[in-house]
Each structure stands twice: as structure tokens, then as C-alpha cells.
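Chemist: Okay, structure incoming, though there's no sequence with it:
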């Protein structure tokens, strides 16, 4: 008689009253939230959206939602995961309480948006300052500006919601516009500055929407990006977009603020006399990859004087890139000598074409940030009211940024987790289980010493404790 053996051990299951916490790894996020002074800031900016005698204050509501979304939750009902670990996450508001909170935000959406924007700006300032020499505000210069990527995306709505309409792809939902910061290669995954919710039929090339989301984005930048008169120091900022942002109105607006730009440009139809010049690579420079090495059979040239530009801001240059067709790409009439020719516009003070091209091609990283933002709440908007969904989108941005700020401020340079995406954080660190014990009248959270990221958790908690003590000392000095 053969013995049946399963792939995995077959164990009997029983319930227990022990204080077990399934997502104990989220303790690093809750500790970071408290270290930034989140509760007091929320009370100051958004206290009017909660009745004066209410037990659950704005900090408790917004903090628990942000932590839940960062941990992988998608709906308000997913707060149940935090409720089962009250010893770690505190008392979480009921779904009904949270619903009433969002109803109050709808009554005065402009006031909530302003309060939330000032809240996140102060949090960002504190997190960036804690980053020390990695502070993006300190590193930004005219030759190495802070890069803000602007890009639109689509969010599908599976039920009827206010301002949810058909999209150009045949779907139904919204077309949010996202502004995000690129930290650069090896400096973390970047963060989001603003998410402007729009109806699904909104155009991607709207200059007005580009200006609006850019205005929201620069309002999030710390004081280091403004002079003594409160005017933006435009040369320290570069806006990077696809060809939808190449409108003259938008580029003139950026130039009026002194802001640099790097935008994709629809390649004009090449004239017959231009083809031979493009094929003659003696006028071109070898293109570079993101590590500064020359790419094989890829070229860049400044074609401003040859192709010409009209009605664009002074100092705008047109660069062409010629590279071999990617596998599976369909040739077009503009492809010459087996190369695909693309173009971008920039007013950067740097004139080294290959370096400018490499910086512009890195715009593709913003797609990863948008994907992350969708997995932290933007991908499933839960309310019917448009302004309530905008408030939810803002909280999704906060949830994403809490992890980005952790990477920036609490992890040492070169740490492996500084390049992790959100899914990896959730699976390897946030899902770490724990157990609450009480000894000598003190409650402690135990995590397995053999867990894959125990060392990362202890490193983060030590850095967060140092940050908390530093901010407290600053508050005492200011008082």
C-alpha cells in the first residue's frame, strides 16, 4: 500500500487568542508616519473636517488609509487587516466613520485640497531634509535640475461614477494627469507630486491641463526652490513630457517661469534633400546609455538650424535621434537607412546632445511610478462623487510617497531596498508576521529573526528613531 505524499506539509489548523499580527512589517511605515509629526499636521490643516468631539481625528483616518494602501489594500473594507492588529496599528475608524469623513470633504473640496496640499508639502520638506546629502532640493542646480515628469494615464471604472465617460481606447472611466519626481538612477524609485483627476475623454495634449498639474506640482516643492520673495527658481526645475506637452502655449508658460523643459516632438516630414544629410553620420554624435557608455549604431544631432523652429521660446533646440528599429517595429516613410528617427525639444543650458538625449529617454521611468500609483489606490476609485475620488487619489499619492520617502531618508546609500518597487516591499517586508508580547509592563513586537528582511526592518526602525528625535529637538528649539 503506497503512502500518498503531498507537495506541501498537511498540518491541522486551530485558532488562537495570541496577539499575532499578519502585516507586522508595516510597523516601519507607521513609525515613519509618527516620526514626521503626521497627527499634529493633520489636525492643523484638516481638523475642520472632523467634529470637535470626535474620537477619530484626521490623522488617524488619513494615516490608516495611507498605510493600508501602501500595504496592498484596495478598498476601505481592507482596513480590517489593520483592525486585527490594534496593538500595532491602533484603533482604526469604522467604515461608516470614514464614509462620513469623505462626505465632509465633498462639501468643500477646494478647502480640503488646499489643506491636504499644504500637509503633504510639509511632510515632503521634513522627509527630504532628513535625507541629508541625498536631499533632492540640495542637489538641484541649473546643470542638474530636479526632473518633474508629466504624463496622463487611464483608470477604468466598472460602475457609473460622476464624470466617468468613454476613453479614446474604447474603455470607460477617468484620465488622471500625474506629475512625479525622478530621483535619477540609483537614487530610489522617485515620488508623485500631484494626481489631477479628469474625465475619461480629456485630451492628453491639453495645454491648460499641463499648466494646471504643473502648478500643483511646483506648489509641493520645499522652500529651497523659491527665493526670498516666494518666486520659483525655475532653473532648478526641468519638466519632461512626451509629445503631448510640446504645445507652444505650455512651453512659453514654462519659459516665462525660467523652467527648463525636455519634451518629445513629432518628427516633421523629412524633405527629400534632408535624407542624404541624415544618412551621413559625420554630422552626428554617438548616443549614450544611462550609464554614460556609447550605444551601438545610435546617433544624436542638433538639427535646430537645419529643420528650423518657429514661435517657440528663445533658446529652444531641436535634437534628432537615429537608432535601429526595435524588433517587431513596423517601418514608416520617415525611417531612413534602417533607422527610426525621433526628436525632442529642450531649452537646457547644456549643449551636449548625447547627454540630453539620455536624460530625455529616461522619461520612461515615469511609467513605473504611474503603475505604482495605480497599485496604491489610484487604480480603483471607490466613490461615486468626483471630488471624493479626487480626495482618494490624493491619499493614494501619499501612500506611494511614504514608501519613497522611506527609501530616500531612512535607508543608507547603496542599500538594496532603495531600488525596490512597491510589490517587492509588500511581499518581502510588509508581509512579515509578528507577535505582541507584554513583559515588565511593556508591550513589544516580535518578528522572526530568520525573516528575509529582518535586518532591513531593524535598519529602518533605527533610522526612523533618529529622525523622530531630530525633529523633536528642532520643535523644542523653535518653541
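Modeler: Structure's in. What do you need? The structure presented is a predicted model; accordingly, all values stated were derived computationally and were not measured. Residues are numbered from 1 along each chain as shown.
Chemist: hey, let's count contacts and neighbours off CA atoms from now on
Modeler: Fine.
Chemist: Just the buried residues of stretch 132-140, please?
Modeler: For stretch 132-140, a neighbour-count test (16 or more other C-alpha atoms under 10 Å) marks 134, 135, 136, 137, 140 as buried.
Chemist: whoops, stretch 247-265 was the one
Modeler: 247, 249-252, 254-255, 258-265.
Chemist: Give me the contact list for that stretch.
Modeler: Stretch 247-265 is contacted by residues 205, 207-208, 210-211, 232-246, 311-313, 342-348, 360 when judged by C-alpha atoms under 8 Å, 6 or more residues apart in numbering.
Chemist: hold the first one in mind and look at this next one:
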């Protein structure tokens, strides 16, 4: 009760005195409380015989609200602290630092468990996730689509874990998995800037974390999407292993690197092998076509039943073409 007492008798109006800025952040905080996330994090981070002045679940929720409100540094928590009349007591930036420093592998597992429990409850309240869409139509009832990809986060100082990236910048290179059905970030693996784009162990770790975040009843039919960095032997073998489990279907649509064998197969394709490509809205993509290369490639060691599809389209203005592409 102490965690949620701040919102007792809270009202949002368009006029009156005592106006405060960033009051919309209160709605996010209230959502976390009513969904059970704040209490779940508090229980997961509690320690016997230890009662900190600022509950750790409350601290993490306030930190998330601060980031959603545009905060870029832990000191930005002061935006909430300075509006005590709305948010009640909010931890200082030094307390937030201590709270984060207390989190280790055990606490991370407890946080993940609390998130998964709240997500299962919310999906149940909404009657399950909405259908994912592609080419202007629903992919299928009950299919949960997980998108895995890495991104570059630039930093302008020598922070812990920061390093030079393959894009000649400096910062971090995390891998994220999002749910296309709901636009939720399910899992993220923090990595230094020089981490490899196609490191299979990192992909397997973050995918396993993401699947654990999907409520059990909705894991029966998954579609994993990613670029060619995820198309390693280890990842594809693991996906086929997941697909072989009773009561579960796991499909994938991953990028594929173009090498000499693929170039030779593309060259050998007859004109009639190409079909018009489709845009995300279902309309025909002007000047683009797709074809299947599977029968023209020798794929030893790759999982049986895997198909290779290629797309061609008109070059974008200013595109630098290889000799093969130009031809």
C-alpha cells in the first residue's frame, strides 16, 4: 500500500492552481502500479532483514518513467523529485546509483520473472496479443512474431563497456528482441561496441530470454525474424530444435549473405522465375521482384527444409553498386 499511496485522490484537470510540468509521466507510473509491476519488482529485489528508505521496485519504476519522459542521465530523476506534490518521495540520483549497483545475475533473473508475470496478466486482460501483419494482411491467428536485431548506441565519453564499433563510431552494440504483435521490447543483451554482429551465443541468449517473456500459452507458434547476422548454423539449428518440441511450432525468416554461389544461381534464373514483390501494405512494389534459389544451391550442413528467397529491385538514387549488381 505504501508503494501506491502517492496516487490516492490524484486527479488530472485542465485548469486550476498548482500546475506542474511532465504530469503525463504520472500515468506511466500509475500503470506500472496497477499492473502489478512495481509490487513484483519490489518483491523480487527484497532482502530479508533489509528495509531501505526507498523501495527498490519503486526506484526502478521511477527510473523507467524518467527514461520514457526523455531522461538521458540518472541525474534527470530530479524532474520527478522536484514534483513531490504529485509523485511523493522519489529517490535521489545517488540512491538510484546504489539501487542499480545492487543488481546482479540473481536480481536480473527475478526482474525478468516479475516482468513476465505482469505481461502474462496484461495479455490475458486484453484477450491475447493482436495479430501481426505483413503484406497488408494478418500473418495468422495465434502467431507471435519476434524480431531480433542489433543496434549502435553512441556515447561521447569513455563509459564502461564502450568501444569502437564496426560503423567507425564509439559506444555500445546491444542486441534487442521485440514483439511485432505488441511493439514490446522483450529482451536486450548489453554488449560493448566491438561485439560481433553475428555472435551466435549472444543471439541464442537474448532469444531464449525473449521467448521466456512470452506467456506460456502464446509460445505455441512463434515466428523469429532477423537479418543475416542471425543466420548462423548454431542459431538455425537451435530454432529447428525448438520447432521439434511437442506442442510448439517455431518458424523463422532470416537474412542470407550473398556469395559467389548465390550470384551464380541468380544469374541462372530464367525470367519467368521472378514474381512481383509485395509492399508492407499489400500493394505491388514498383520495380521489385522475388524468386526462390533453394533448388539451385548446394546447402550442406544447413537444416533440411530451409528455403532461400532472393529479392531484386531498382537501385536507390546514389546507391553504390557492385559489378554484379550493375550487370
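Modeler: Right, received. Where do you want to start? Bear in mind the structure is a predicted one, so any value in this text is a computation, not a measurement.
Chemist: Widest-spaced pair of the buried residues of stretch 247-265 of structure 1?
Modeler: Spatial extent of the buried residues of stretch 247-265 of structure 1 (C-alpha to C-alpha) is set by the pair 258 and 265 at 20.4 Å.
Chemist: Now do residue 90 of structure 1: how many residues are near it, please.
Modeler: 14 (other C-alpha atoms under 10 Å).
Chemist: Next: residue 57 of structure 2.
Modeler: 22.
Chemist: same thing with residue 158 of structure 1?
Modeler: Neighbours around residue 158 of structure 1, by other C-alpha under 10 Å: 12.
Chemist: To which residue of structure 2 is it aligned?
Modeler: Structural alignment (TM-score structural alignment) places residue 158 of structure 1 against residue 156 in structure 2.
Chemist: separation between its match and residue 241 of structure 2?
Modeler: For residue 156 of structure 2, the distance to residue 241 of structure 2 equals 42 Å [C-alpha to C-alpha, to the nearest Å].
Chemist: do residue 186 of structure 2 as well
Modeler: 21 Å.
Chemist: hey, where'd the helices end up in structure 2?
Modeler: Assigned by DSSP state H, structure 2 shows helices spanning 25-35, 37-45, 56-68, 78-81, 84-87, 93-101, 105-125, 200-213, 233-243, 260-268, 323-326.
Chemist: which residues of structure 1 does the longest one align to?
Modeler: Residues 110-130 of structure 1 are the counterpart of helix 105-125 of structure 2, counting by TM-score structural alignment.
Chemist: do the fifth one as well
Modeler: Under the alignment (TM-score structural alignment), helix 84-87 of structure 2 falls on residues 86-89 in structure 1.
Chemist: The matching stretch vs structure 2, average distance?
Modeler: Superposing on structure 2 places stretch 86-89 of structure 1 at an average distance of 2.1 Å from its equivalents, by mean C-alpha distance after the TM-score superposition for structure 1.
Chemist: average gap between the longest strand along structure 2 and structure 1?
Modeler: If you go by DSSP state E, structure 2 has its longest strand at strand 284-292. Taken against structure 1, strand 284-292 of structure 2 registers an average deviation of 1.7 Å after superposition, with mean C-alpha distance after the TM-score superposition for structure 1.
Chemist: Just give me the neighbour total for the counterpart of residue 289 of structure 2 in structure 1.
Modeler: Per TM-score structural alignment, the equivalent position to residue 289 of structure 2 in structure 1 is residue 299. Applying other C-alpha under 10 Å, we find 24 residues neighbouring residue 299 of structure 1.
Chemist: So residue 299 of structure 1 sits against residue 323, correct?
Modeler: Yes: Residue 299 of structure 1 is within contact range of residue 323, at 6.5 Å (criterion: C-alpha atoms under 8 Å).
Chemist: Nearest spatial neighbour of the alignment partner in structure 1 of residue 251 of structure 2, chain-adjacent residues omitted?
Modeler: Mapped onto structure 1 by TM-score structural alignment, residue 251 of structure 2 lines up with residue 260. Leaving out its chain neighbours, the residue that sits closest to residue 260 of structure 1 by C-alpha to C-alpha, 6 or more residues apart in numbering is residue 238, at 4.4 Å.
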